[in-house]
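Trainee: Turn this into a structure:
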Amino acid sequence: MDPRDLWTEALAGVLARPMRSALTTLGTVLGITTLVITIGVASTAGNQIVGRFDALTATSVTVKVPPAQPDSADTVPLVDWSGTEAVRRLAGVESAAALGDSATTNSVQVRANDVNAPGDTSGQTLAVVAASAGLPAAVRGTMTAGRFYDAGNLARHDQVVVLGDQAARLLGISRVEDAPAVFFKGQSYTVIGVLGGIERERRLSTAVIVPPTTGADRLGLRDVSLVLVNTALGAAEQVARQAPIALAPGHQDSLTVVAPPDLSKARDGVQNDVNGLFLVLGLVSLVVGAIGIANVTLVTVMERVGEIGLRRALGASRRQVAGQFLLESTTIGLLGGIVGAALGIAVVVCVAVVKQWTPVLDLTLAFGAPLAGALVGLLAGLYPSLRAARMEPVDALRAPS
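Mentor: From the prediction side, this is the model:
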């Protein structure tokens, strides 16, 4: 047989029973769809769950301090630079530091020398911020060169700075052994260190960091604008409640706290993600099962045309014929629900034993699975049973057996 003739015969065979072919094709489509959905939804839900657990493990708390009002008669700052010491004494706090910046120091022309030669590109526009001495630990950074200023530099109001690693690269400073200087706002400052590997407040990698005492004297950076706190795992929520009180007793409501999400809310979110994932997979699997039952029942009707015709000839009504096939498909669904629930419970228990987990079984779902299977079988058998009921006795008896 020529391949074209073979294709023609195959196509004719498919089109001879279009509904059966359509159901068979739909079963394959849903099977492949289930595979794609399983992989895609599992990856999506997995990413969502990982994101939630990343939020859980976050131990960073940020306290934002509103700027002081220029016309305020109260000259006492809302948060003092020494307030971080009170925060460090809180249970669960591992490190804390305060930052101060202003609109006038966010874009400052900084030069690596004080010679204005034609074509010289050593000047860069950088942010200048004041920070307390505990900044490296608070931003989870490391000193790639030199050291960070200490309490002695603060007490002496030394004109020293620490550069972020990107700022140092822009200014062409890689070593601090020779005490290089930078110049801005008409003043010279000695570079004593370079801070790199910054994980929090990464904008500081392109900033010039000055001691708060020097910033207050020469740059007007008197007020704290941000407090960074790192906590132990699980202590962020408690520290987020206590830090504003420690920083501004009596005015804690004026501060804004940014903290990781509540553990119970994250747990509920993860549970909802998992439940949603398996609910979608379960529903798609039920649809595939329904298509399979419908396909098998329709095939059964086609193969039992003679039997249907004989029953109709002997006096069986359309309702009785339809009821017979509906009952058959419902029985198939019921048996499938019972076997599926038993296998599902067995698989859950086996996986839990292998993984040394505690098996968690929903008895409502286990006992309701047979009823769900029966309902799926009932719905799947509607069309085949109606097809059988519409057969006329004479046409059914004339059909080939």
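Trainee: When you work out contacts or count neighbours from here on, use the C-alpha atoms and nothing else.
Mentor: Noted.
Trainee: could you say which helix or strand contains the closest residue to Leu15 other than its chain neighbours?
Mentor: Of all residues not flanking Leu15 in the chain, Ser21 sits nearest, at 7.4 Å (C-alpha to C-alpha, 6 or more residues apart in numbering). Assessed by DSSP states H and E, Ser21 sits inside helix 18-57.
Trainee: Val129 now?
Mentor: strand 124-131.
Trainee: in that strand, what's buried?
Mentor: 125-131 (16 or more other C-alpha atoms under 10 Å).
Trainee: can you list contacts of that strand?
Mentor: With C-alpha atoms under 8 Å, 6 or more residues apart in numbering as the test, strand 124-131 has contacts from 97-102, 105-111, 167, 170-171, 206-212, 215, 221.
Trainee: same thing but at 7 Å, please
Mentor: Contacts to strand 124-131, defined as C-alpha atoms under 7 Å, 6 or more residues apart in numbering, come from residues 98-101, 105-111, 171, 206-212, 215, 221.
Trainee: Please apply the same query to stretch 136-147.
Mentor: Contacting residues not belonging to stretch 136-147 are listed as 95-97, 175-176, 192-201, 228-230 [C-alpha under 7 Å, 6+ apart].
Trainee: Repeat that for stretch 28-37.
Mentor: 284, 288.
Trainee: gap between it and the chain center?
Mentor: 25 Å (C-alpha atoms, centre = their mean, to the nearest Å).
Trainee: End to end on stretch 220-228, go ahead and measure it.
Mentor: One end of stretch 220-228 sits 21 Å from the other (C-alpha to C-alpha, to the nearest Å).
Trainee: which residues of the stretch 251-400 of the chain fall in helices?
Mentor: 263-303, 305-313, 318-355, 363-380, 382-389, 393-398 (DSSP state H, counting those that start in this stretch).
Trainee: Would you do the same for the sequence below? I want to compare the two.
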Amino acid sequence: MTPEPVRLGLRDLLSLGTIGLRTRRLRAVLSALGIAVGIATMVAVTSIPESSGRALMNRLAALGPNLLQVAPSQSAGDDPTLPVEAPAMVSRIAPVTAVAAVANTHAVVRRSDLLDPKDGSGLTVLAARPGLLGVLGARLKEGRFADEAFPTVVLGSVAATRLGVPAISATPLLVSIGDVRFTVVGILDPTPLSPEIDRAVLVGWHAAATQLAFDGRPTVLYVRAEESAVEAVRDVLPATVSPGNPGRAVVSLPSDALIAKRATEQTFSVLFVGLALVALLVGGIGVANTMVISVLERRAEIGLRRALGANRGQIRAQFLTESVVLSGLGGATGTLLGVAGTAGYALHNGWPVVVPVSAVGAALGGALLVGAVAGVYPSVRAARLTPTAALASV
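Mentor: So this is what the prediction gives:
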């Protein structure tokens, strides 16, 4: 009567399945490294965009996604300005909470009147009122806003760099706008939703009229509305600003540009995930190759175990366990590397660290699946060896 084969417990199976890993450590490390690289890449390219997205959402929440911008159409023949009464008309829209206007004076700003009168360093001189900062959510890096009556200016962050004015000092700093000297009294922090302000030199509304022959017609309106009514306000703004020809007024939502940028980043993330899957596939092939070689090298061990009563299922389970454990170790290492890389990159950029649980679960599950698939052929091959054939190779 043939005795019943002994059933291997989980502990015994793990002990047998890790013999090859414990006796050939360098080979195991190198094989697991391929899996680790793929998993680390997958975790990082999934988590980093999530961290970036969370930072963007926090940023939009702080800046307010309810900012609308109204500008005249750029079509040939159109008046490049808006009506003088446009800000007052827009402020009458019920959900509108604040309105600010700026106007391009078409003047040229220079650090010194000794420079070329036509070289404005790519900067725009805008007439503005103090309420502009509140509507944009902009902040002064230092100094104060330009005076309404006196020739003073506030520089956007880019404008300050191009004009060589890194900071406000006790000694008055002057810039030339046209033939008039203006004193720099403030510098703005960057304004993400309105990058055109970063490249602008802001002059008080009344000062622009008296010093630069400004006619009082705005060129851009910035409108804050109740967040729940942004789309409704967006729809009625053209007719409000230009009742006779609504097509002349173009309304945009500046936060859309940041969201579009985010969508572009997500497109590249999909590409990187594809590359990570290729790396994981290559790692899986490396594990399969390692297991095939392991079976060839351990024919004597397989033959001896079969002669002592181990059945084919136990041999198959032993080598399949080894393959899964090898890939699991690579997956765990890769996950830790991916999380560490994500945390380092996010903290370096000042983003919140976001590692989706689904990404970690998918990474570990993918590693185990790759190990199982990679171990099928070697384990089946090992199980097919008969005791006599295996021991004959010794």
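Trainee: And the contacts of strand 124-131 of structure 1, which of them are buried?
Mentor: For the contacts of strand 124-131 of structure 1, buried by 16+ other C-alpha under 10 Å: 98-101, 105, 108, 110-111, 171, 206-212, 215, 221.
Trainee: among the residues you listed, which are in strands?
Mentor: Among those, the residues falling in strands (DSSP state E) are 98-100, 108, 110, 207-210.
Trainee: Spatially, which two of the residues you listed are the most separated?
Mentor: Maximum pairwise distance among those (C-alpha to C-alpha): 23.0 Å, between Ala98 and Val110.
Trainee: Point out the most buried one among the helices of the stretch 251-400 of structure 1.
Mentor: Comparing those by mean neighbour count (mean count of other C-alpha atoms under 10 Å), helix 382-389 comes out on top with a mean of 21.
Trainee: Kindly reformat the helices of the stretch 251-400 of structure 1 as JSON lines containing distance to Ala55 of structure 1.
Mentor: Putting the helices of the stretch 251-400 of structure 1 into JSON lines (distance: least, C-alpha to C-alpha, whole Å) gives the following:
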{"stretch": "helix 263-303", "distance to Ala55 of structure 1": "8"}
{"stretch": "helix 305-313", "distance to Ala55 of structure 1": "63"}
{"stretch": "helix 318-355", "distance to Ala55 of structure 1": "26"}
{"stretch": "helix 363-380", "distance to Ala55 of structure 1": "32"}
{"stretch": "helix 382-389", "distance to Ala55 of structure 1": "49"}
{"stretch": "helix 393-398", "distance to Ala55 of structure 1": "67"}
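Trainee: Ala42 of structure 1 is nearest to which of these?
Mentor: helix 263-303 (6.8 Å).
Trainee: ok and that closest one relative to helix 363-380, angle-wise?
Mentor: 30 degrees (axes from the mean of the first three to the mean of the last three C-alpha atoms, to 10 degrees).
Trainee: Which elements pack onto helix 263-303 of structure 1?
Mentor: Under the contact definition 3 or more C-alpha pairs under 7 Å, 6 or more residues apart in numbering; DSSP states H and E, helix 263-303 of structure 1 sits against helix 18-57, helix 363-380, helix 382-389.
Trainee: In CSV, list those along with distance to Gly152 of structure 1.
Mentor: As requested, these are exported to CSV (distance: least, C-alpha to C-alpha, whole Å):
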stretch, distance to Gly152 of structure 1
helix 18-57, 36
helix 363-380, 68
helix 382-389, 87
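Trainee: For Arg312 of structure 1, which of those is the nearest?
Mentor: Per C-alpha to C-alpha, nearest to Arg312 of structure 1 of those: helix 382-389, 9.1 Å.
Trainee: Now do the closest one: which elements does it pack against?
Mentor: Counting by 3+ C-alpha pairs under 7 Å, 6+ apart, helix 382-389 of structure 1 packs on helix 263-303, helix 318-355.
Trainee: So which of those is nearest Leu378 of structure 1?
Mentor: In terms of C-alpha to C-alpha, the element of these nearest to Leu378 of structure 1 is helix 318-355, at 4.6 Å.
Trainee: how big is the angle separating that closest one from helix 382-389?
Mentor: On the basis of the same axes, to 10 degrees, helix 318-355 of structure 1 is oriented at 150 degrees to helix 382-389.
Trainee: how near is the equivalent of Glu85 of structure 1 over in structure 2 to Gly131 of structure 2?
Mentor: Superposed on structure 2 with TM-score structural alignment, Glu85 of structure 1 falls opposite Ala88. For Ala88 of structure 2, the distance to Gly131 of structure 2 (C-alpha to C-alpha) stands at 14 Å.
Trainee: Could you do Gly303 of structure 2 as well?
Mentor: On the measure of C-alpha to C-alpha, Gly303 of structure 2 and Gly131 of structure 2 end up 87 Å apart.
Trainee: Please apply the same query to Ala362 of structure 2.
Mentor: 50 Å.
Trainee: about what we covered before: buried residues, the helix holding Ser21 of structure 1. List them.
Mentor: For helix 18-57 of structure 1, the neighbour count (16+ other C-alpha under 10 Å) marks 20, 23-24, 26-27, 30-31, 34, 37-38, 41-42, 45-46, 48-49, 52, 55-56 as buried.
Trainee: can you check stretch 91-104 of structure 2 too?
Mentor: Under the neighbour-count criterion of 16+ other C-alpha under 10 Å, stretch 91-104 of structure 2 has 91, 95-96, 98-104 buried.
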